[in-house]
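Visitor: sequence? don't have it. structure:
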């Protein structure tokens, strides 16, 4: 677990590599767009079906929702003129008039209602469907009998007003209304949603620069939307999301001024990036957690045997040592299943001792699992090579191997899209690294998205009626404090079942080039893109 320091020679080698791979030179001004690191999105850019980092960073620039979140995670009304409720169960939402999509059509209350119904409809299998179950009528639409195409809890009053009825009061609903699956869609989207996602029409601060702005596996170019009337107008001439296969290459481009901002400093540079970048280095706590999951179809990881093995592996990982030796304080050993920056976070939850390095207990639990079914094979951990994960995955595998005496290795996939496709299709066949980066600042988002039985983003296929019940009870709590007490009980269930293996929370390590005078990392760990200034 050694970490090298960037040297002038090494940097020069990286720069040479980057110019070869990206096809750009130091004289390329990128048409004065702000260049930011990215990767190929998993799917076409449809808000209800974009649940991963690379697509999400683009989607949130193209759309405006009822609310938005500033760099500190504070919510503000965006398209909402007002959101009224007396009981947190029945809502009247009024939107601002004269707001346009970039095709010139008007955003109406129907634009929201149609988009939400599309996201909830079972046959559409949208990855962000997990936000809609609280709405009355969702169950019928999700099951998708011919008679239920729309949720009965959504009603259009007029062009600027609609109502939402929930099954029960929710302490989280209004906060999440700035989240992508609640964005509106224009009528044009429903003619061919896949084609629409390749060249989307939104209503946000940016729009596609041209019909061919998305050059797959290369870049996506956005330019300011001159008709955007909201609270986060672009303070730059546009954004170029450059897709990298290697974070070392991205860092070399940052040092050379061929990349304007980078939100993932590679392991090899963590010991030196603050010296390399000076006051252009960025380091702060963010709402981002890293996990290792494994689906129950993998041999030895279902039922009681799987619980024992997941707990044993968790206690075989020396998180403190890996965080120190590889990440230089930019990662924090996980203490729960959410993120340590969120309101309601608590250390020392019941069952959280399984997140501490304990070789003796790990071996004991592994032996108990062997008594059920003797271990065979190799423990593999899949990761995407384009995300800078090789170092820590190999360290985790070595920690497991040395503690439990089994073969354990990292299993690289070329790109983020490659691994996400296999995980989502449930054919990855091995353990895998996956993270969750906050879309809106709430513990509910992490717990619902990752572990609710019906969530399309429940990558580990965790099913627990008791967890689901506690989550819904927490939503109906009268105060945040009461909700956090119940969420602690829900997380105790996750620890009991060892739903997955939380590894790290994040202190972001990021940076800007000398061509940028202002660039702030937001609460989630992504840049506050609209406010980047060259």
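Guide: Structure received. Bear in mind that the values here come from a model prediction, so they are computed numbers and not experimental data.

Visitor: from now on I want contacts and neighbour counts done on CA atoms only, so please keep to that.
Guide: Fine.

Visitor: now do the same end-to-end measure for stretch 136-148.
Guide: By C-alpha to C-alpha, to the nearest Å, the extent of stretch 136-148 from end to end equals 12 Å.

Visitor: how close does residue 162 get to residue 128?
Guide: Distance, residue 162 to residue 128, by C-alpha to C-alpha: 21 Å.

Visitor: same deal with residue 92?
Guide: Separation of residue 92 from residue 128 (C-alpha to C-alpha) stands at 23 Å.

Visitor: when the two are compared, which one has more neighbours?
Guide: Legend: neighbour count by other C-alpha atoms under 10 Å for residue 92 and residue 128, higher for residue 128 (22 against 16).

Visitor: second structure follows, compare the two:
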């Protein structure tokens, strides 16, 4: 219904008007009259209702089902909760109703400070019931059934090779779209992507080997953006010895984060001393949540020796003096030159400073995600780009039972604080609760943040008007080629 403009501000998109009730619990959205699907059919309020109900339905098993939690009954539906009569809450009981083809009424569980941000998120976008009924989950695999309502439509998909998009002639703002065709080359290998860029086969390289950053940094092709995201280590907190907070903290303190960003990743990242990254606003919008909360351990280069001394002390208290008796464990990560380099650095730091042995396991993305989600690991690479500019996007991950809580971290006081933050849109209540929750998480060292993300990329100097959101979305619709 809404979208981000070039300045990152939320503006109306498919909706021409959104009204809010005095109690901030009901949102009435009026859709534009000229919105259509790529096959020419009108986009209706019912398409939004179907998409949201499908998103929370446990049968869909969406990894992003919890992003609907601010909507009335969403949590009850996706968790299969029962009503007093013993029947489960049905997707049809979600707090969204089509009053007519152009009017949506949305009811929330509680006032939500970031609901307009959620309305921009892909999971909140409409989908077509008739297409999915006919094709099931395969509807996105074929250009003839991949019906969309955005500015581009899929023309060709050569699997593992390329995807070609063409301007959607039915898009309401098609005259502002500057390119008729966009072709994305599907190149997994970083070195191959750089070679394609150097050979002028592509004009935009989303990623390239970290060892090449220094060679490109001073060239006009090189760009970087600070993202709202955190790269971290995830412990399996239900598996010994990582069920001991002292062990988790020892491994974290032994990590030289400055070495990582200066010698390994080299993309201008910032050493992380908290879960919520820099750039996220606090109660006073002129201040950052990170700056108000502060760091939970020192990342100053001069304090690294003190951190290592504390790590050794904690490891001894946990029963592993100088690493003796500490079981060898596996650190898993998804295939990437960057992740490989980080993994090797961590392996060396843990061995050199603590005397413990980690083996490394690089896995293809689908295998890696499945392994991590099932908890079949000891320590794993993790990372998170915020879905919207609010600390809660980082902190709900570690609530007991959350789908993204791969390490199965659990703390009832943490859960209670997050529940409190979710119960109101009053930032004078929400922000202190989230600061307190982050402190618990970091005191427990349920995870070990390493650095706050940046995104280095290469772009041909003849491309103009491309922009990227700190949330990780890339916008090519207004790009021009000179």
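Guide: Happy to help now that I have it. Computed from a predicted model, the values in this text were never measured in an experiment.

Visitor: tm score of chain vs chain?
Guide: Once superposed, chain against chain, the TM-score is 0.87 (TM-score structural alignment, normalised by the length of structure 2); 458 aligned residues with a C-alpha RMSD of 2.6 Å.

Visitor: which residues in the stretch 351-482 of structure 2 form helices?
Guide: Per DSSP state H, counting those that start in this stretch, the stretch 351-482 of structure 2 carries helices over the ranges 365-373, 392-395, 412-422, 427-444.

Visitor: nope, the stretch 101-250 of structure 2 is what I meant
Guide: All helices of the stretch 101-250 of structure 2, identified by DSSP H, counting those that start in this stretch, fall at 115-118, 129-135, 190-198, 213-216, 245-253.

Visitor: tell me how many other residues surround residue 340 of structure 2.
Guide: Neighbours of residue 340 of structure 2 (other C-alpha under 10 Å): 18.

Visitor: again but with residue 81 of structure 1, I slipped
Guide: What residue 81 of structure 1 shows, counting by other C-alpha under 10 Å, is a neighbour count of 16.

Visitor: the residue mapped onto it from structure 2 in helix, strand or coil?
Guide: Aligning on TM-score structural alignment places residue 81 of structure 1 opposite residue 16 in structure 2. Assigned by DSSP: H, G, I helix; E, B strand; the rest coil, the conformation of residue 16 of structure 2 is strand.

Visitor: so how far is residue 38 of structure 2 from residue 16 of structure 2?
Guide: Residue 16 of structure 2 is 19 Å from residue 38 of structure 2, by C-alpha to C-alpha.

Visitor: residue 448 of structure 2 contacts residue 254, correct?
Guide: No. Assessed by C-alpha atoms under 8 Å, residue 448 of structure 2 is found out of contact with residue 254, at 10.8 Å.

Visitor: neighbour-wise, which of the two wins?
Guide: Of the pair residue 448 of structure 2 and residue 254, residue 448 is the one with more neighbours under other C-alpha under 10 Å, namely 27 against 24.

Visitor: leaving out chain neighbours, which residue sits closest to the more buried one?
Guide: Closest residue to residue 448 of structure 2 apart from its sequence neighbours, by C-alpha to C-alpha, 6 or more residues apart in numbering: residue 233 at 5.0 Å.

Visitor: the one you found and residue 445 touch, don't they?
Guide: No. Residue 233 of structure 2 lies out of contact with residue 445 (C-alpha under 8 Å); the separation is 10.2 Å.

Visitor: and whichever residue in structure 1 pairs up with residue 122 of structure 2, how many neighbours does it have?
Guide: Mapped onto structure 1 by TM-score structural alignment, residue 122 of structure 2 lines up with residue 180. For residue 180 of structure 1, the count of nearby residues is 24 (other C-alpha under 10 Å).

Visitor: the one 10 residues further on now?
Guide: Residue neighbour count, defined by other C-alpha under 10 Å, stands at 14 for residue 190 of structure 1.

Visitor: how much space between the corresponding residue of structure 2 for it and residue 476 of structure 2?
Guide: Counting by TM-score structural alignment, residue 190 of structure 1 lines up with residue 132 in structure 2. Applying C-alpha to C-alpha, the value for residue 132 of structure 2 to residue 476 of structure 2 is 28 Å.

Visitor: equivalent analysis for residue 448 of structure 2, please.
Guide: Per C-alpha to C-alpha, residue 448 of structure 2 is found 34 Å from residue 476 of structure 2.

Visitor: now do residue 329 of structure 2
Guide: From residue 329 of structure 2 across to residue 476 of structure 2, the span is 43 Å (C-alpha to C-alpha).

Visitor: also residue 460 of structure 2?
Guide: The gap separating residue 460 of structure 2 from residue 476 of structure 2 is 13 Å, by C-alpha to C-alpha.

Visitor: intersection of neighbour lists for these two?
Guide: Residues touching both residue 460 of structure 2 and residue 476 (C-alpha atoms under 8 Å, 6 or more residues apart in numbering): none.

Visitor: quick revisit: surely the match of residue 81 of structure 1 and residue 32 touch.
Guide: Yes. The pair residue 16 of structure 2 / residue 32 is scored as a contact, 5.1 Å apart, by C-alpha under 8 Å.
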